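*Asks:* one predicted model, sequence on top.
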Amino acid sequence: MCGIVGIVGKSHAEQIIINGLQRLEYRGYDSAGLFVSDEKQEHLVKSQGRIKNLQEKLTNEVNGTIGIGHTRWATHGKPSEENAHPHTSQNGQLVLVHNGVIENFAELANDYLAEENFYGQTDTEIVVNLIASFMNEGLSTKAAFQKALSVIHGSYAFALVNKEEPETIYVAKNKSPLLIGLGEGFNVIASDALAVLDQTHEFVEIADNELVTVTADGIVIEDQKGEIIQRDAYQAQLDASDIEKGTYPFYMLKEIDEQPTVMRKLTQEYRDDQGKVNIDKDLVEEVSASDRIYIVACGTSYNAGWAAKSLLETVTQIPVEVQLSSEFGYNMPLLSERPFFIFLTQSGETADSRQVLVQTNRLGFPSLTITNVAGSTLSREAKYTLLLHAGPEIAVASTKAYTAQIAMLAILAQAVGKNKNSKASTSFDAFHELSIVATAMESMVDEKDYISSLVEHYLSTTRNAFYIGRGNDYYVASEAALKLKEISYVQAEGFAAGELKHGTIALIEEATPVLGIITGQNTGAHTRGNLKEVESRGANTIVIASEELARQEDQIILPTVHPLLTSLVAVIPTQLIAYYACLQRGYDVDKPRNLAKSVTVE
């Protein structure tokens, strides 16, 4: 949520900021703004809506050698130009952008700024004026900033400019992501390395509660006590071309099509020359020694955890629990004696999951983050990391990260199962099975025109829809419904098929679409019975069935893959169904309303 881009030491800062903000559009936002200046002039420009609205307000005079920009996703105050960032102190001296949520903003306003009248309703406006008030006490910009940080409670990534110091940006973070990018004669800041890959591939991480002074010539990192910290830079293993759509109309369609390649990439990355799993032996030993695996995740990653639960349990012979991180952190259940925690997160910055990781670290439990983003917060703070190697996922509705997470867990399961000599592991070769999955995925993504016609017939005007299934098919139904509601705004729900008659069937009306997923040998006949039940009440049914269980009248037939990996193939047509349902309604596929790609606030 929200995005920050800043630069110092390079001409036409405004264009660099605009380009960077455009690359951060995937994070979700409702307004945008920037501040740029040089020794002669300064410009603050803000707008509600898309970045193109901001661009249209930029004249030739708006340029500078230092600047900060921001895309805002509303938390405090409605989306409006007055609430858009950057925010300026009332004395006009300080300019601030902020990602995150300040929990005690009202107390800060009452305690320090009781005499002030504010223009908007944001917590950020409180902070910039708080810093200004501390400067009125005689403190320097940095000292006032540090004092403000000492009394602020919450999550934040700040970038601060004092107009009287037109060669310096002050930055700090807590829980929210922020990076420093190093250039020749200039430096940049960004919420995500993707934003500034056209400027640099060399980055320095910022830890929580640090303050960094950024100039064109260098950076100085200090802890809360003012002690200077030395930290090596790292090279981002990405290319700016990775985030281009190419010939695709939307990122989501591109990312759906990339899933077979991701399966093969994971196989390549984690298989050694002898065909064995190449994963840290210490990680494998710690998982093997655990008496229970806790998968902690949100949204699509949560659904991926459920889809992989049976796989993990079968191959490793270790019980698995799947937990919503937003619930687990505040209602932690009674844990087993030797738990192992796996955090699934596409971005590696998910705030709900991070607050659980902070607690499990405090308790001394081993942890693994499975993420698509190297160097992300959850990756740094967990004991182990496994990368998805899926390439940037830009569309808000996750597709390839979901399948990559399940595939990564399959590879990990094989390594742990082999280490424990579990009987199931001897008959399960993740690399072989994922190669079959990749081929099956290719056949499914080639069915675009047919699936588009199905959507037009069954879903183009419907207000609601249901996915049903049993076992792993139920977990795929949950993800399928999430995709449909995310981007097409159809009220979609995924249900365990056997639960329909326990209440949900009351919602079935004439022509209600019900999509049944059938890949389980021992449950398929039961799901078909449930489909007949809804048909008798007027529902229009679509059947997505595996080849060996399919009937002639079924609409979508899935190629045969290993029974533990059917989720990877069954989800593909549901992703395309969501895509075409959105497209046929005329909505923005990649940027659904009210949603953000990286959820960095709890």
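*Replies:* Structure's in. What do you need? Numbering: from 1, shown residues only.
*Asks:* switch to C-alpha atoms for all contacts and neighbour counts from now on
*Replies:* Fine.
*Asks:* tell me the contacts of Ile508?
*Replies:* By Cα atoms under 8 Å, 6 or more residues apart in numbering, the contact set of Ile508 is 534, 537-539.
*Asks:* pull out the buried members of those.
*Replies:* 534, 537, 539 (16 or more other Cα atoms under 10 Å).
*Asks:* report the contact partners of the last one.
*Replies:* Put plainly, it is Ala539. Here Ala539 is in contact with 508-514 (Cα under 8 Å, 6+ apart).
*Asks:* could I get these as TSV with secondary structure?
*Replies:* TSV is the format used below for the contacts of Ala539 (DSSP: H, G, I helix; E, B strand; the rest coil):
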residue	secondary structure
Ile508	coil
Glu509	coil
Glu510	coil
Ala511	coil
Thr512	coil
Pro513	strand
Val514	strand
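*Asks:* which of those lies closest to Phe35?
*Replies:* Pro513 (49.5 Å; Cα to Cα).
*Asks:* shouldn't that closest one be in contact with Asn464?
*Replies:* Yes - between Pro513 and Asn464 there is a contact under Cα atoms under 8 Å: 7.4 Å.
*Asks:* below is an additional structure, to be compared with the one above:
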Amino acid sequence: MCGIVGYLGRQPAAPILFEGLQRLEYRGYDSAGIAVVGTSALRVHKAAGRVGEVAARAPKRLGGKVGIGHTRWATHGEPTDANAHPHVDASGRIAVVHNGIIENASELKATVLAGVAFASETDTEVLAHLIAAQDHDELEDRVRAALLLVEGAYGIAVVDQDQPDRIVVARNGSPVLLAVGEHEMFVASDAAAVIRHTDQVVHLDDRELAVVRAGGYRTFTLDAVPTTKAPTRTPIVATAYDKGGHRDHMHKEIHEQPVAVERALGGRLDRRFATAHLGGLRMDPREVLALRRVKVLGCGSAFYAGLAGALQIETLARIPADAEAASEFRYRNPIIEPDTLYVAVSQSGETFDTLAAVQEIKRKGGTVIGVVNTPGSTIARECGAGIFLHAGPEVSVTSTKTFTSTGVAFALLALQLGRTRDLGPADGGRIIAALDALPAQIQQVLDAEAEVAAVAERLAGAESAFFIGRVRGHHVALEAAQKLKEISYVHAEAYPGAELKHGPLALVSPAVPTVAVVPDDELWEKNLSTIAEIRARKGPVIVVTDSSAPVDGADAVLRVPRTAPELAPLLLGIPLQLLAYHCALQLGRDIDQPRNLAKSVTVE
């Protein structure tokens, strides 16, 4: 979940490296640094702090046209100047940047590298010394030999002052790509770093390395077997990473949701047969009819979106479905059933825990599809089938448009599965009509942002808050509580509404507001009873609903348009995104880059 960038070509490397790192800063922003191969020495500039701060203090003498850079999310060692990347060997000749975790770093220090003096607390420095210790002439052979001794996940880029014509890169569990320019080459952990220079990219696979020179590249496996990799065009455009006149990327991405939903729906609605058509699903009707269960896997917001998706599938397709945290799945030695469809959800397509779950399912013969936002990502390639969100790049650490687009993707999946099984054409048509109306309804909610901002003042002064919801409202409450925690640092917990009286009600007080997600459904009266219980303890209540009916006792009510009941959570979540955003704004938080978090979690 750190960011890597590298450059070889005819231009000065340092400005390109710092520019690329700033575009990757959402992947880690504890510290940053670059190493540039100079005419006589390897020059390293690194420090704790944001990329812009580190770049502003960079010496002017960082000349050179080959270099690597890194922006860090700390794992081994605190975010200090010494622990910042790049790390160098004892001679100062070899520099390494690294994403991932070297699991046997302590063992290597005690054996192969016994007696070596280390300048940092990081596992990455082990790689620099290990590469230098290998008895080979070519840098790529040194790197390959060193990696054969390593256990763990890595995406690395390496330069050697004595071989200034190349960068050697490798990946195993952490993404690395090459980008092909005109007489210049780039390496990166994410296309965002290089998209302003070229849209031609090459994705490395696990246990694959590349030697990159200004005129081209050569790829091979960790076992020294040559591989063939042709560049492909990335659909991402550079302007997608700009704020577009908004104060923050999060605000921009919240407001991009009507367009993102339109893209998610584009070409996928079959109105003639009142169904959806997902070309990436690759399941014929017989296979769909043979399904006995659907299991959704994800982490964080992807897990909460999975809860919503499982509910939609059970409701519309009448197939038993549930969601589970991917980080726990493989460690309980799961039973992989041949008649179960497994669905892996990951915005980045690189989430390590979710990727490991996919690999476990495949190893045991299961059928798994991906729901991802990033074409060419590891999970997309591992699954080989699934649903792309087409939401466009999401830069803010906090997921908004990809969460909503994932909900739309699950609605389409549930509709297609349902129409193949027992869902009638009338209900299929009803869902399609609701999906068609969704972008305009989301825009209607966004147009009422000022009302939400005023309500956010009630949360900004609280030290803790509850979020409650039942059935369709429960996962909305879970996601909303996470949003508030992530960017405002206000402690928040989410519960099913009926569970409040089984313990959490003890904490309700005038100082602890409750946000109640109340769809206009068969549980309306029961939700009102729960609100009455809170008010009886003098707890403030903010209600989010799609009903026009009065809500007695509520301190504030945020209303969204009516839609099909199955899709109501998609609309109910939008004002809660704005609520968290404006709460954080009023508290002066760093909204796009909240403390301790990063966008793409590629370590376990």
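*Replies:* In hand now; what should we look at? Owing to the predicted nature of the structure, the values given are computational and were not obtained by experimental measurement.
*Asks:* any idea what the TM-score is?
*Replies:* Once superposed, chain against chain, the TM-score is 0.96 (TM-score structural alignment, normalised by the length of the first structure); 599 aligned residues with a Cα RMSD of 1.7 Å.
*Asks:* when Pro513 and Asn464 of the first structure are compared, which one has more neighbours?
*Replies:* Taking neighbours as other Cα atoms under 10 Å, Pro513 of the first structure and Asn464 compare with Pro513 leading, 24 against 18.
*Asks:* quick revisit: can you list the buried ones among the contacts of Ile508 of the first structure in JSON lines and add secondary structure?
*Replies:* JSON lines is the format used below for those (three-state DSSP):
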{"residue": "Val534", "secondary structure": "helix"}
{"residue": "Arg537", "secondary structure": "coil"}
{"residue": "Ala539", "secondary structure": "coil"}
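*Asks:* so which of those residues is the closest to Met135 of the first structure?
*Replies:* Nearest to Met135 of the first structure, judged by Cα to Cα, of these is Ala539 at 66.7 Å.
*Asks:* how near is that closest one to Pro79 of the first structure?
*Replies:* Using Cα to Cα, to the nearest Å, we find Ala539 of the first structure at a distance of 40 Å from Pro79 of the first structure.
*Asks:* check Thr385 of the first structure too.
*Replies:* Taken as Cα to Cα, the span from Thr385 of the first structure to Pro79 of the first structure is 37 Å.
*Asks:* can you list the buried residues in the longest helix along the second structure?
*Replies:* When the second structure is parsed with DSSP state H, its longest helix is helix 425-446. Neighbour counts over helix 425-446 of the second structure (16+ other Cα under 10 Å) mark 425, 427-429, 431-435, 438-439, 441-443, 445-446 as buried.
*Asks:* ok, stretch 211-230 of the second structure next?
*Replies:* Buried residues in stretch 211-230 of the second structure, counted by 16+ other Cα under 10 Å: 211-214, 216-217, 219-222.
*Asks:* one more: stretch 345-364 of the second structure?
*Replies:* Result for stretch 345-364 of the second structure [16+ other Cα under 10 Å]: buried residues 345-361.
*Asks:* and if you look at stretch 268-288 of the second structure?
*Replies:* Buried residues in stretch 268-288 of the second structure (16+ other Cα under 10 Å): 268-269, 274-278, 281, 288.
*Asks:* what of stretch 30-47 of the second structure?
*Replies:* Quick answer for stretch 30-47 of the second structure (16+ other Cα under 10 Å): 30-38, 42-47.
*Asks:* got a list of what Glu210 of the first structure touches?
*Replies:* So Glu210 of the first structure contacts 172-173, 221-224 (Cα under 8 Å, 6+ apart).
*Asks:* need the counterpart of it in the second structure.
*Replies:* Under the alignment (TM-score structural alignment), Glu210 of the first structure pairs with Glu208 in the second structure.
*Asks:* gap between that match and Val201 of the second structure?
*Replies:* Applying Cα to Cα, the value for Glu208 of the second structure to Val201 of the second structure is 15 Å.
*Asks:* take the buried residues of stretch 345-364 of the second structure and keep only those in strands.
*Replies:* Applying DSSP state E to these, the entries found in strands are 345-346.
*Asks:* ok, of the contacts of Ile508 of the first structure, which one's closest to Ala190 of the first structure?
*Replies:* Among those, and counting by Cα to Cα, the member closest to Ala190 of the first structure is Ala539, at 49.2 Å.
*Asks:* can you find the partner of that closest one in the second structure?
*Replies:* Alignment note (TM-score structural alignment): Ala539 of the first structure maps to Gly539 of the second structure.
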